[in-house]
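> Any chance you could fold what I've pasted below:
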Amino acid sequence: MNSIFSTRQHALVCSLAVNKLDGLLILGHENIQYITGFTGNAAYAIMTEKHQFLITDYRYFERAQSECQGFEVICRDRDNESLGACIKRHLLNIEHLGFDAAFINVQAWQDIVQSLTGITLSPIVGLIEQQRMIKDEWEIKQIALAAAIADQALNETMPYFTAGATERDVALELEYRMQKLGSQGMAFHTIMLFSARTSLPHGVPGDQKLQAGDFITLDFGAVVNGYRSDMTRSYILGAASAEQKAIYDTVAAAQHAAIATLKPGVTSAQVYFASKAVLDASPYAKWQGEGLGHGVGLFLHEQPFLNAKTEYQLQRGNVVTIEPGIYIPGFGGVRLEDDFLITDTGCQVLTHAPKPFEI
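Below is the predicted model of the structure:
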């Protein structure tokens, strides 16, 4: 078995013991991929100290056999055996079972639980996600590759920022180039906004046409082996006004202040407040966005989160975004976002696309 998955599985078994669980029913696809290596859907994993099963069906059985590390793959006959019955059949000597509660709806769980009589069931949230916060070397490489694809795709898309281009057209061009460069789809729905619409933190690309002097905000990411990058750039087409430049410089200073704090032992809240101090001291304080960043990996937004209430101490192997923003309704907005790996002594930036404000 691949040593990476052996290490992850051993760590999870130790967590089960600490939480006094005989086993864990893993339901989240990203969590299943992290623990087993299987990248498909329609799968359910059972993890105990002595037994590991991945339940799927004929559509994914062969693929699961080739991808799974350390798990016996079970092909369920969907016509003749319910999912709950199949799960129960493979819960060997299990009295107390945890389940991945964040990844199943009530109706689906009720259908399963009917078959799990005699077993104590405990909803578990965040057990695997906490383990995933610290990225191993292979994971870091995938995120860095995704970031490099996004960097190159943006470089190739820059000539398309011309007067008359629509948000939707430039977004499609960027997405096309990421996929041509090897991205497995998009890390999330691309945000591409022009003019006053840049005040929408998560706006949807539309028919707005770009004109000289307009704000441009684009937030996008690539995917490599399930791992995501996340980057935001803000520009002006042509010459910026004094007000536009002042907003951009404020956001850039806030990002730099946060980056300067990034190192092991610093809390998420400390990083957040370093950025917030710059925004609070500016004329644009009331238009600043909430929060500062988040972990990134198999999820676009995963632990740790960088905000006022999170006292998590950063550790070597965390990959986080730093993305302060100012959003002024009716006028426009600026956000700058990069991905950072926490190293032994500080941080390493993974996203390298340049930030010329005027293009």
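> hey, let's count contacts and neighbours off CA atoms from now on
Fine.
> All the helices of the stretch 201-350 of the chain, in order from the start?
Listed in chain order, the helices of the stretch 201-350 of the chain (DSSP state H, counting those that start in this stretch) span 242-259, 268-280.
> What segments of the stretch 51-200 of the chain are strands?
52-56, 72-75, 96-100, 120-124, 191-194 (DSSP state E, counting those that start in this stretch).
> about what we covered before: could the helices of the stretch 201-350 of the chain go into JSON lines alongside distance to residue 354 and mean neighbour count?
JSON lines is the format used below for these (distance: least, C-alpha to C-alpha, whole Å; neighbours: other C-alpha atoms under 10 Å):
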{"stretch": "helix 242-259", "distance to residue 354": "13", "mean neighbour count": "19"}
{"stretch": "helix 268-280", "distance to residue 354": "21", "mean neighbour count": "21"}
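> With respect to residue 135, which of these lies nearest?
helix 268-280 (17.0 Å; C-alpha to C-alpha).
> Report all helices and strands that that closest one contacts.
Contact here means 3 or more C-alpha pairs under 8 Å, 6 or more residues apart in numbering; DSSP states H and E; on that basis helix 268-280 packs against helix 242-259, strand 302-306.
> how about this one, so we can line them up?
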Amino acid sequence: MRTTFSTVPLAGFPFPRSEYERRQQNVLEAVESAKLDAIVVTAHGHLRYLTGYDGSGGYFAPFPLILAPGRAPTYVVRKFDEQAVRAYGCIDQIDTYVEQSDFAKACADVIRRQGLQSKRIGFELGCSNLAPADVSALQAQVPDLKMADVSRLVSSVAAVKSDLELEVMRDAMRMTDAAVRAFQSSLREGVTELEMVGTMAAAVEAVTGKANGEIGMSQPNILFGERTKLPHGYPMQHPIKKNEPAFLEVGASKHGYFAGLVRCAVLGRHPEAESLHSLAEEVIEAVVASIRPGITAGAVDAAGREVLKRSGRHGVFRQRTGYQTGINWTERGDLSLEPNAHDILKPSMTLHMPNILCSENGYLFGTGAHVLVTESGAEILSHVPSSLYRA
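Below is the predicted model:
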């Protein structure tokens, strides 16, 4: 089902249309460099990056954005969600389907209409929101289609931020800093994790002057005492006691751009956590010092691991060093600072590096940095020191 009526002026998208057109053109240039004829984008973070619409309706079935050189960008979405896609996105050409079973045919119709049915097209096979059953159904509709995995293509383009994006990232970090400062200043014996969440949310709202769907704070990982042993734990009505550690990872966002940060504290004294934090500070200092244009993601990761190796504390680090940030900071396929990664760092990339270490008794504790890659090195975006906060 094909419709072309004008966008209903209900919401709009956060950046000028020209910014989205620039992004789409950069993706198309990457498509041509990969010797592909088109790309079918389905990851929600990538859809938001390229169109303004966050793809949220695509839980039902994929909402593919089809980009091909010389052809108008085309969205294939569920009929029920069409007005939301038009209100929040910048794509004029929209084809629709009704039932989940109609998705493959609707997508295939666009592919045939654009003369791509026997061409080589990139699909985000390693990202979320595209199930193997969706791929099989589409292949059955267009049997001569040649599929290639381009899970990292849009991420590689989105990793380098425009000036508009960097402005939004800085705004998001100001909100994150406000949340962290509220956490630090409110840490006292008896306060609960959930009470602290409320305090932090109020601090973020005070910075923004309003709270809406485009500006806010993610659910923080905030844990006190023995509960700091839980990775990605949810806050509860759990109070902190004297001489206990407090762990915080939080990210505020603007227009879907998240600026995350890890900061920890001790109420009184806790030698085990304090020792762990001291090591994490050394790691972060080495990692940030290594960042510059032209270095590989693997080399940055290695700089931190070298500090850990020299410390002789084997097994305290159980994750990657960091990852690119921006829209949807957890998208599969994003640049990752991990062993032997070959991605090259470029100016205007933003990176989150949470150095969370695990003690022999299981405490998860540490610090981190969120940086902008500059022409000469790295700029730390947060203004909250990475040192241990003692209350």
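> Let me know which of the strands of the stretch 51-200 of structure 1 is tucked in deepest.
Among the strands of the stretch 51-200 of structure 1, the stretch with the highest mean neighbour count (mean count of other C-alpha atoms under 10 Å) is strand 191-194, at a mean of 28.
> which residues in structure 2 does it match up with?
Per TM-score structural alignment, the counterpart of strand 191-194 of structure 1 in structure 2 is residues 221-224.
> of the helices and strands packed on helix 268-280 of structure 1, which approaches residue 42 of structure 1 most closely?
That would be strand 302-306 among those, by C-alpha to C-alpha, at 22.3 Å.
> From the rest of the structure, what touches that closest one?
Strand 302-306 of structure 1 is contacted by residues 129-130, 133, 268-269, 271-272, 291-296, 312, 318, 320 when judged by C-alpha atoms under 8 Å, 6 or more residues apart in numbering.
> Using TSV, lay out the helices of the stretch 201-350 of structure 1 together with distance to residue 9 of structure 1.
Below are the helices of the stretch 201-350 of structure 1 laid out as TSV (distance: least, C-alpha to C-alpha, whole Å):
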stretch	distance to residue 9 of structure 1
helix 242-259	33
helix 268-280	28
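> Relative to residue 116 of structure 1, which of the ones you listed is closest?
Closest approach to residue 116 of structure 1 among the helices of the stretch 201-350 of structure 1 (C-alpha to C-alpha): helix 268-280, 40.2 Å.
> with structure 2 superposed, average distance for that closest one?
Superposed on structure 2, helix 268-280 of structure 1 shows a mean distance of 2.4 Å to its aligned residues (mean C-alpha distance after the TM-score superposition for structure 1).
> got the angle for that helix vs strand 302-306?
Between helix 268-280 of structure 1 and strand 302-306, the angle comes out at 50 degrees (axes from the mean of the first three to the mean of the last three C-alpha atoms, to 10 degrees).
> against structure 2, where does helix 268-280 of structure 1 fall?
So helix 268-280 of structure 1 sits over residues 297-309 in structure 2, by TM-score structural alignment.
> that older thread, quick check: which of the strands of the stretch 51-200 of structure 1 is nearest to residue 346 of structure 1?
With C-alpha to C-alpha as the measure, strand 191-194 is the member of the strands of the stretch 51-200 of structure 1 nearest residue 346 of structure 1 (29.9 Å).
> hmm, who's touching the closest one?
Contacts for strand 191-194 of structure 1 (C-alpha under 8 Å, 6+ apart): 167-168, 170-171, 202-206, 208-210, 214-220.
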